[in-house]
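In: what follows is a protein structure lacking sequence information:
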């Protein structure tokens, strides 16, 4: 503990130096051209449980759980100990012609939790590489089966699937693609399954029918013989915690099965407890995808790791093909990293022991308390599932105008909440919350109270500036 205190003191003293070094040498993710390479962001010094502390000593509830990932909380000594022990035993092995025991054990345990016949895992370094792997596997699978034309990918508005070239091409948030290139010739976009922004005059059941009909019509128009996969998040996370209509995913799964289109469920966010289960596809939504991609919560953010779980059926079909010498020419230096897999095994122990049950217990309370924020006139909708929540602000509830006159409403709310002791993830006009799964009811009360005050202060700011008259 003395060493930890010394490290914290050093970080506090060096905070100003770190800011200057970042401005001179560090390129931040998702920067703007006007500030790229000359930017410093909030400097965090330490974390403990559901809290983080910035270098000024300010303690904050970690509302986004890092980036949807610190599922079992900060400063879990057992996870740190596993990293040390595994590094002292075996820090790395080449996956090209050797293997390690933790990766084999983890693959088996994931198969035990996965729905349907998903039985084999290819490990990657994160979510983007997991989705990229799934898509490249789909291409390889169809090549081996003599269907080189069956490569198009169906994605949706509001989707987020990664930052690599192919995975980013699936993204359905306009700001992600405004200035970036993508493999547009390989991707067909469908509507977002967002009930809040459904066409006027139809109820949610009719909206679900619309989405399913659109999907079916797109398959017929484009041709099932050309479509290799559909990729979808069970809940669209970075799109604003969009929970699809009841039954929608099951109906899409059936259309994919009927048309020999691989269903890839992107559980990079929803996996490993965020919705109360290791995987939400089966336990939460009753579907059995052909592949599931995962990352983030698999190690609770303590080590970079991701992967894709693949159906046994797909592997058997390739083994029976006429191309036994065809090579899946895909791999990463850190595939099946022994430290990452060892951490994931211990993280899974913690989840299975109590955290999954705790999440299912507190999630209804979390959703109910967040829902009270709809009393505020700036709030158009509060939505969520499990320990995922989004507060969407609008100029008025009738038009659902997302405050086009001020695209920084989310940042304004985050700034006020930061001052009050809460870190929020701002998304233009939305505030997203996905706290560590160990959060208590009392801590949920604190979080919602701060968020309420942060939104209230933002309303006052907008009124004073004449941006909003609500």
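Out: Good, I have the coordinates. Owing to the predicted nature of the structure, the values given are computational and were not obtained by experimental measurement. Numbers count the residues shown, from 1 in each chain.

In: CA only for contacts and neighbour counts going forward, please
Out: Will do.

In: neighbours of the spatially closest residue to residue 257 that is not a sequence neighbour, how many?
Out: In space, and not counting its chain neighbours, residue 257 is closest to residue 263: 8.0 Å by Cα to Cα, 6 or more residues apart in numbering. When neighbours are defined as other Cα atoms under 10 Å, residue 263 has 24 of them.

In: how close does residue 263 sit to residue 279?
Out: 15 Å (Cα to Cα, to the nearest Å).

In: so how far is residue 150 from residue 186?
Out: Applying Cα to Cα to residue 186 and residue 150 gives a distance of 10 Å.

In: so for these two, which residue has more residues nearby?
Out: residue 150 (21 against 15).

In: what about the strands in the stretch 251-400 of the chain?
Out: 262-266, 291-294, 306-311, 379-385, 388-393 (DSSP state E, counting those that start in this stretch).

In: please name the residues that touch residue 339.
Out: 82, 83, 86, 87, 90, 91, 92, 303 (Cα atoms under 8 Å, 6 or more residues apart in numbering).

In: with residue 348 instead?
Out: 272, 298.

In: ok, residues contacting stretch 320-334?
Out: Under Cα under 8 Å, 6+ apart, the answer for stretch 320-334 is 94, 95, 124, 125, 133, 136, 137, 140, 144, 145, 318.

In: adding another structure so you can compare the two:
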């Protein structure tokens, strides 16, 4: 591979690098380097840009982790954080409450579809999904259905890193060395049209997925299935967009069989697809619960939550066990600073950022689609301001691993040198920039990504591992 400067070299003079290698355990580490690893050092951000430890200016292609929706260095959010902390920095949610969480609940309920009128706050996406699953268990226990606990999930899914939420994950390598609650989870096929059986139409693939879902419900027994959890678009699975009409048909089957539908909008919510919530606006579904996080504060403060249907709460109110307790909560549930930041973040989204995101999204998708003329690129897919460039050994086999399991990382390293931060996922490059990105910045992003992929193709040819 061509010499590409490693991030550990780039900021070697910064003491943070050595401190990290001596003391910091990074997320998702490998056993061979755990506790002794330094990753790309980032020192500051502004708008759609980051500055690394070497002083290089980078377009923040992943928007942090799908979350910096209104962009870096928004003084409005920093000021609200300070003002709320000076007014009330914390209150215990066990026996007190605060005004920002109540007001935020009202505003979120206004955007949520159907009768999703109640909000339980968490610290992030994993704990939001965990909360939805524990609520499903509590709901069925109170209703006298303790056997109704199985959870339906899909290949390619990513729902979190806590024990129960991680048990739903269906991405390659996520759980190779990790334990999971496999007795509670039933996995369905990935709804990935790019990898549907050869010769099968998208419509026939949709029918296959729906039939599989219906057959699974019949085989497991609706009386044993508590919920289905699905992302409107599978984000970390590679921006997988299921065939048209699939989600609505799945919702109908859930409703027919008294299976709760949990729409995981941790990524797709708060503007990523141009709306606060995408479930109804784009996919015509009214879930029983929606999980959210990330964009709710644009990453400025850890906050997540679950929006819950009025119907479910009324079922609990009418039960024969009015004293049954939902024994679940977090120290930072309804955190006043996080909720205050989220309120101001909603103001910014409503003040023009959602309109801007909807306006530039078609251009973003169109420009990225031009990369499909590169031989290494199998498909570019996406919606709103999220997209994936999937690289393959060849377009006939669509095999990503014959090529190089870390080709995405190779592309990211070249792009870093050129001024773009990419999120590499094995053989894929994910792009989900801040919603404030302009058309000129999109052009620059795509130009760098094209050059990064081109340089990677040259490397692979020189190494003799690919002749495309």
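Out: Yep, that arrived. Since this is a predicted model, take the numbers as computed values, not measurements.

In: sorry, back to before: okay, the contacts of residue 339 of the first structure in JSON lines with distance to residue 71 of the first structure and neighbour count next?
Out: Formatted as JSON lines, the contacts of residue 339 of the first structure follow (distance: Cα to Cα, whole Å; neighbours: other Cα atoms under 10 Å):
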{"residue": "82", "distance to residue 71 of the first structure": "17", "neighbour count": "19"}
{"residue": "83", "distance to residue 71 of the first structure": "17", "neighbour count": "22"}
{"residue": "86", "distance to residue 71 of the first structure": "21", "neighbour count": "18"}
{"residue": "87", "distance to residue 71 of the first structure": "23", "neighbour count": "14"}
{"residue": "90", "distance to residue 71 of the first structure": "26", "neighbour count": "13"}
{"residue": "91", "distance to residue 71 of the first structure": "24", "neighbour count": "14"}
{"residue": "92", "distance to residue 71 of the first structure": "25", "neighbour count": "17"}
{"residue": "303", "distance to residue 71 of the first structure": "13", "neighbour count": "22"}
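
In: from the residues you listed, pick the one nearest residue 6 of the first structure.
Out: residue 83 (21.3 Å; Cα to Cα).

In: can you find the partner of the closest one in the second structure?
Out: Aligned by TM-score structural alignment, residue 83 of the first structure pairs with residue 81 of the second structure.

In: ditto for residue 182 of the first structure
Out: Using TM-score structural alignment, residue 182 of the first structure lines up with residue 180 in the second structure.

In: how near is its match to residue 137 of the second structure?
Out: Counting by Cα to Cα, the gap from residue 180 of the second structure to residue 137 of the second structure is 17 Å.

In: again with residue 468 of the second structure
Out: 51 Å.

In: more neighbours, these two?
Out: Just comparing residue 468 of the second structure and residue 137: by other Cα under 10 Å the higher neighbour count belongs to residue 137, 21 against 12.

In: how much space separates the residue lying closest to that one once chain neighbours are set aside from residue 225 of the second structure?
Out: Excluding the flanking residues, the one nearest residue 137 of the second structure by Cα to Cα, 6+ apart is residue 149, at 6.1 Å. Applying Cα to Cα, the value for residue 149 of the second structure to residue 225 of the second structure is 5 Å.

In: so which bits of stretch 45-55 of the first structure are buried?
Out: Neighbour-count burial for stretch 45-55 of the first structure flags 45, 46, 47, 49, 50, 51, 52, 53, 54, 55 (criterion: 16 or more other Cα atoms under 10 Å).

In: what residues does it touch?
Out: Residues contacting stretch 45-55 of the first structure (Cα under 8 Å, 6+ apart): 8, 11-12, 15, 42-44, 59-62, 65, 72-76, 435-436, 438-439.

In: relative to the second structure, which residues correspond to it?
Out: Using TM-score structural alignment, stretch 45-55 of the first structure pairs with 43-53 in the second structure.

In: endpoints of the matching stretch, how far apart?
Out: Span of stretch 43-53 of the second structure from end to end, Cα to Cα: 6 Å.

In: next one: that stretch to chain centre, how far?
Out: Distance, stretch centre to chain centre, for stretch 43-53 of the second structure: 22 Å (Cα atoms, centre = their mean, to the nearest Å).

In: repeat that for stretch 69-89 of the first structure.
Out: Worked out by Cα atoms, centre = their mean, stretch 69-89 of the first structure lies 21 Å from the chain centre.

In: residue contacts, the aligned partner of residue 65 of the first structure in the second structure?
Out: Mapped onto the second structure by TM-score structural alignment, residue 65 of the first structure lines up with residue 63. By Cα under 8 Å, 6+ apart, residue 63 of the second structure lies in contact with 48, 69, 71, 432, 433, 434.

In: cool, thanks, signing off.
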